[in-house]
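Undergrad: All I have is the shape, not the residue letters:
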């Protein structure tokens, strides 16, 4: 997830295109939803509006929250008004681009640092986000592409998990609206094959439970409480560091992403793994997210859709 300097103008334009198209879609959807009821009924009954529940404070412990922002509403519903000036003001309020999207657009226009994922790799996830957002999106890793993912999930909740505290602070200074948490990993890349054998041979690694109560050595237990208690619609594994033998590697992140997906109450979770050209990402994604659940691979990214196993524990194997 670290930034990589490139001079590619194309990928910057595509990112801007994604964000602008996404915002246009939100505006059109909001305009449709706000006008249709009034067209059907010119004298609608008064509507009682309730406020959203406030987000619960993250669990402290050994984890440090880098930043937390309230979930932004995708757009506001325009109230009816007899005043033309008031109507113009309401319309501007409903269609005005939000500050976080402004910051994201300006950032990608003015920087030479672009995401490490290619255009085609980004498109795999962005297509799902355009369909599912606003949704709950968990990302292992924090980087220069994080504002893009957060913006593409505008109105939803996007959470980033990062291993490097100093890197969190650096990103936090530029993008204070990103919600991120520090997570510590105990594994090392040189342990990968040993952990693979444990995951394949030990029965506790095939049990579909909350990762916090799992007895499998691959289950991550040091994440914030709300990460475990949220049913994520999308999970992307693009961290921790995995390019040298003493790095943490993504073994436990991949396994835990699959376990959380299986343990959700109902529905399915979209899981993406980047850098599958490397041995760990290749073998662990196929082994624990399962080739039978793989939907596509584009370049170095794989997309899996993992259904809930909780209602079919007795009949559903860990891998189909």
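TA: Happy to help now that I have it. Because the structure is predicted, anything quoted here is derived from the model rather than measured.

Undergrad: all contacts plus neighbour counts: C-alpha atoms, from now on.
TA: Will do.

Undergrad: What helix or strand is the nearest residue to residue 205 once chain neighbours are set aside located in?
TA: In this structure, residue 205 finds its nearest non-sequential neighbour in residue 216, 4.8 Å apart by Cα to Cα, 6 or more residues apart in numbering. Using DSSP states H and E, residue 216 sits within no helix or strand.

Undergrad: show me what contacts residue 216?
TA: Listed by Cα atoms under 8 Å, 6 or more residues apart in numbering, the contact partners of residue 216 are 199, 202, 204, 205.

Undergrad: which two from the residues you listed end up farthest apart in space?
TA: 199 and 204 (8.4 Å; Cα to Cα).

Undergrad: Show me which of these two is the more surrounded one.
TA: The neighbour comparison of residue 199 against residue 204 (other Cα atoms under 10 Å) goes to residue 199, with 22 against 15.

Undergrad: what helix or strand does the more buried one sit in?
TA: helix 192-201.

Undergrad: If you count neighbours, what's buried in the helix or strand that that helix is followed by?
TA: Counting by DSSP H and E, the next helix or strand C-terminal to helix 192-201 is helix 225-229. Under the neighbour-count criterion of 16 or more other Cα atoms under 10 Å, helix 225-229 has residue 228 buried.

Undergrad: continuing past helix 225-229, what's the next helix or strand?
TA: strand 234-237.

Undergrad: Give me the residues contacting that next one.
TA: In this structure, residues lying in contact with strand 234-237 by Cα under 8 Å, 6+ apart are 135-141, 250, 253-254, 257, 269-274.

Undergrad: go with 6 Å
TA: The set of residues external to strand 234-237 that reach it, using Cα atoms under 6 Å, 6 or more residues apart in numbering, is 137, 138, 139, 140, 269, 270, 271, 272, 273.

Undergrad: Please compare the first structure with the one that follows:
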């Protein structure tokens, strides 16, 4: 009996243990299945959210590409002209459109050089937003002010040593040195020609300019520098191109002024006139051979009073 009882006791003691072990295994199994289920649900939710976010991002990118943001320079230009519509020193619509049309016709981004920081400065930068636009001004303080106020503007100052009252002597000096220091094809950086601007940043002499606008320096009193040097420099830069489009458009604003017409007659030449009307002279110059010693094909002198408003294709 003791043995039986002892054996039964052992059975009674073992039986609860086995049940407990089985319950524990089932509990672990249930926990594991629950964990897998939860993990699956979380993965499903995360995947759906990721797809949704990806879709929204793709839509946003597509929208951004389809509707590009307006360049900052354009915004500033619009604000500028909206707030200065009564300015009396601005160019006429006709004059601005002439230059704008040429900029739009560039087969590649235009290199645009402007003598003078004027009311149209922001406009020129905006119209040539894909190209390089450089401004040259006689006032170093104003050039620094413009660059600080509008960081997208590239401006440099230059010191003019000429006087409007000395125009006849200066033109005569160029004619005397046309085969040497005042050649129509040269790097003005190394020139001592009296009308050549040789203190611009070195890099500017290496650029093939597509469009040049002479709208400075300011002033038409006898002691003012006049625009003789700017026009002469534009003429040399246009004829000294090394590559790119062999033609350069040169615009001279305030073309109704005698000094500008006479200087243009000497260095830009009448055979290159595209349009001359009131305030704007438009010339198209072609690059020349490095051995050239004459600016114009015709060397006959003309009086500025004989200029008439003209319009021709070219």
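TA: Now that the structure is in, tell me what you want to look at. Bear in mind that the values here come from a model prediction, so they are computed numbers and not experimental data.

Undergrad: Let me see the TM-score of these two.
TA: TM-score for the superposed chains, counting by TM-score structural alignment, normalised by the length of the second structure: 0.70, backed by 237 aligned residues with a Cα RMSD of 2.1 Å.

Undergrad: what sits in contact with each of residue 199 and residue 204 of the first structure?
TA: By Cα under 6 Å, 6+ apart, no residue touches both residue 199 of the first structure and residue 204.

Undergrad: measure the alignment partner in the second structure of residue 166 of the first structure to residue 226 of the second structure for me?
TA: Aligning on TM-score structural alignment places residue 166 of the first structure opposite residue 141 in the second structure. Counting by Cα to Cα, to the nearest Å, the separation of residue 141 of the second structure from residue 226 of the second structure is 19 Å.

Undergrad: The two - which one has more neighbours?
TA: residue 226 (25 against 11).

Undergrad: Check the secondary structure at residue 249 of the second structure for me.
TA: Classification of residue 249 of the second structure by DSSP: H, G, I helix; E, B strand; the rest coil places it in strand.

Undergrad: what's the spacing between it and residue 188 of the second structure?
TA: Taken as Cα to Cα, the span from residue 249 of the second structure to residue 188 of the second structure is 19 Å.

Undergrad: now swap in residue 296 of the second structure and tell me
TA: Counting by Cα to Cα, the separation of residue 296 of the second structure from residue 188 of the second structure is 19 Å.

Undergrad: that older thread, can you pick the most crowded of the contacts of strand 234-237 of the first structure?
TA: Busiest of the contacts of strand 234-237 of the first structure [other Cα under 10 Å] is residue 271, holding 28 neighbours.

Undergrad: Wait, it touches residue 302, no?
TA: No: counting by Cα atoms under 6 Å, residue 271 of the first structure stays clear of residue 302, with 8.2 Å between them.

Undergrad: and the residue nearest to residue 205 of the first structure, what pairs with it in the second structure?
TA: So residue 216 of the first structure corresponds to residue 193, using TM-score structural alignment.

Undergrad: Ends of stretch 124-136 of the second structure, what's the gap?
TA: Terminal-residue distance, stretch 124-136 of the second structure (Cα to Cα): 13 Å.

Undergrad: ok, residues contacting it?
TA: For stretch 124-136 of the second structure, using Cα under 6 Å, 6+ apart, the contacting residues are 73-74, 109-116, 154-157.

Undergrad: Please enumerate the strands of the stretch 1-150 of the second structure.
TA: 111-115, 132-137 (DSSP state E, counting those that start in this stretch).

Undergrad: For residue 238 of the second structure, which of those is the nearest?
TA: It is, among the strands of the stretch 1-150 of the second structure and with distance given as Cα to Cα, strand 111-115, at 10.8 Å.

Undergrad: Who are the packing partners of the closest one?
TA: strand 132-137, strand 211-214 (3 or more Cα pairs under 6 Å, 6 or more residues apart in numbering; DSSP states H and E).

Undergrad: now, of these, which is deepest in the fold?
TA: Highest mean neighbour count among those (mean count of other Cα atoms under 10 Å): strand 211-214, with a mean of 24.

Undergrad: residue range for it in the first structure?
TA: Taking TM-score structural alignment, strand 211-214 of the second structure hits residues 234-237 over in the first structure.

Undergrad: ok, average deviation of the matching stretch from the second structure?
TA: On superposition with the second structure, the mean distance recorded for stretch 234-237 of the first structure (mean Cα distance after the TM-score superposition for the first structure) is 0.7 Å.

Undergrad: now that stretch, how far from the centre of its chain.
TA: Mean-position distance between stretch 234-237 of the first structure and its chain equals 6 Å (Cα atoms, centre = their mean, to the nearest Å).

Undergrad: cool, stretch 231-245 of the second structure as well?
TA: That offset, for stretch 231-245 of the second structure, works out to 20 Å (Cα atoms, centre = their mean).
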